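Q: give me the fold of what follows.
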Amino acid sequence: MSDLPYLTGYPADLVDRVRHLMAQGRIGPWLESRYPDRHAIQTDKALYQYVSELKQRYLKNTSALAKVYFDNRQNPIKGTLGTNTFVSRPQGGKLKSKNEIRIAALFRAAPEAFLKMIVIHELAHLKEKEHNKSFYQLCCHMDPLYHQWEFDMRVWLTWREQTSLHHTDGQ
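A: From the prediction side, this is the model:
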């Protein structure tokens, strides 16, 4: 399965279907038909607003977000599409906490569903630190299509990688 690293862990028949569609050059058109529109969230300020609105809707009682931004250092090949960091520091006589969410910059060019999936994933970490059953239940509570979007986003990453390899090989 190393030729499709983003799809590791999915059922073999599903991965084989993706592999077949890729071989036929049909993944790009399939993704475009499912996700024809790109989002308009291009700045860190717009991203902060987008994330804050989702947080307010689903996670009102969680810690405030100090920063939210697109990060060029997030690398899907290394398995990082977004991060949520939490730091507590003593300040005066109190303990101050700070949450930051970083989203891979490649999601500026993604369909909104994929950006929303990553944001939901990182917001869920405000309540659930581990990727356990409760974590994924919370993700699905925030959007019932979470798992479908995650799979489709992994197909999109695979397609992007394949497309960029063909362009760098001169094909």
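
Q: alpha carbons only for contacts and neighbour counts from here, please
A: Fine.

Q: following element in sequence after the host helix or strand of residue 19, please.
A: Take DSSP states H and E as the rule and residue 19 turns out to sit in helix 12-23. From helix 12-23 onward toward the C-terminus, using DSSP H and E, the following helix or strand is helix 27-34.

Q: what's next to the helix or strand that that following helix is followed by, contact-wise?
A: As assigned by DSSP H and E, the chain's next helix or strand after helix 27-34 is helix 44-58. Defining contact as CA atoms under 8 Å, 6 or more residues apart in numbering, one finds that helix 44-58 is touched by 41, 65, 67, 68, 69, 70, 119, 120, 123, 142.

Q: next, the second sequence, to be compared with the first:
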Amino acid sequence: MKPINYLAGYPPQLQQQATELLHSGKLAEHLHTKYPQSHPVQSDKALYSYVCELKNDFMRNSPPLSQVRYDSKLNVLQQALGMHTFQSRVQGSKLKAHNTITVAALFKQAPAEFLRMIVVHELAHFKEKDHNKAFYQLCQHMEPDYHQLELDTRLWLLCRDHAKGLLLPG
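A: Here you go, the predicted structure:
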């Protein structure tokens, strides 16, 4: 299988450093030391409550969430860690919004900070559809360490794949 490059958008120097740490075994140790706690959000019901709480803290005026769930079929190999869907439907004379967030089931075992980063990312898509400057500003408003958490999440995924033998040596 071809190596998954979670770090494709990052500078070559950072990619090289991550690769060296990965192969020396120090990257996983570093991430575990930095993020020792997993989270208690294990069920779809708990995830719904968790997401609604974050949404209510930062996006009170946005439409309510219709569904939030973990999905074991989200394909990390295609960079899908979470998904948001927004549908508008006409019901009589009213326009009803249907907002759904789906999070990859692998985040049940992730550190709490990584789950928060994914949820913040998906919530931000309800206001900003594209990955533009306004989108990332909203992410940082909800989670000030957003960019560092995104990088660390990518490194965690890299370690996870390496441990499972999904990456080619080198």
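
Q: TM-score for these two?
A: Superposed pair, TM-score by TM-score structural alignment, normalised by the length of structure 2: 0.94. Supporting alignment: 165 aligned residues with a CA RMSD of 1.1 Å.

Q: as a check, name the ranges of all helices in structure 2.
A: Applying DSSP state H to structure 2 gives helices spanning 12-24, 26-34, 44-58, 112-124, 133-142, 146-163.

Q: next, the angle helix 26-34 makes with the longest one.
A: What that stands for is helix 146-163 of structure 2. Using axes from the mean of the first three to the mean of the last three CA atoms, to 10 degrees, the direction of helix 146-163 of structure 2 lies 130 degrees away from that of helix 26-34.

Q: mind giving me the packing neighbours of helix 146-163 of structure 2?
A: Counting contacts by 3 or more CA pairs under 8 Å, 6 or more residues apart in numbering; DSSP states H and E, helix 146-163 of structure 2 is packed against helix 12-24, helix 26-34, helix 112-124, helix 133-142.

Q: let's see it at 6 Å
A: If you count contacts as 3 or more CA pairs under 6 Å, 6 or more residues apart in numbering; DSSP states H and E, helix 146-163 of structure 2 packs onto no helix or strand.

Q: with structure 1 superposed, average distance for that helix?
A: Superposing on structure 1 places helix 146-163 of structure 2 at an average distance of 0.3 Å from its equivalents, by mean CA distance after the TM-score superposition for structure 1.

Q: next, the contact list for the residue nearest in space to the middle of structure 2, please.
A: What sits nearest the mean C-alpha location of structure 2, by CA atoms, centre = their mean, is residue 118, with 2.4 Å. Residue 118 of structure 2 makes no contacts at all, as judged by CA atoms under 6 Å, 6 or more residues apart in numbering.
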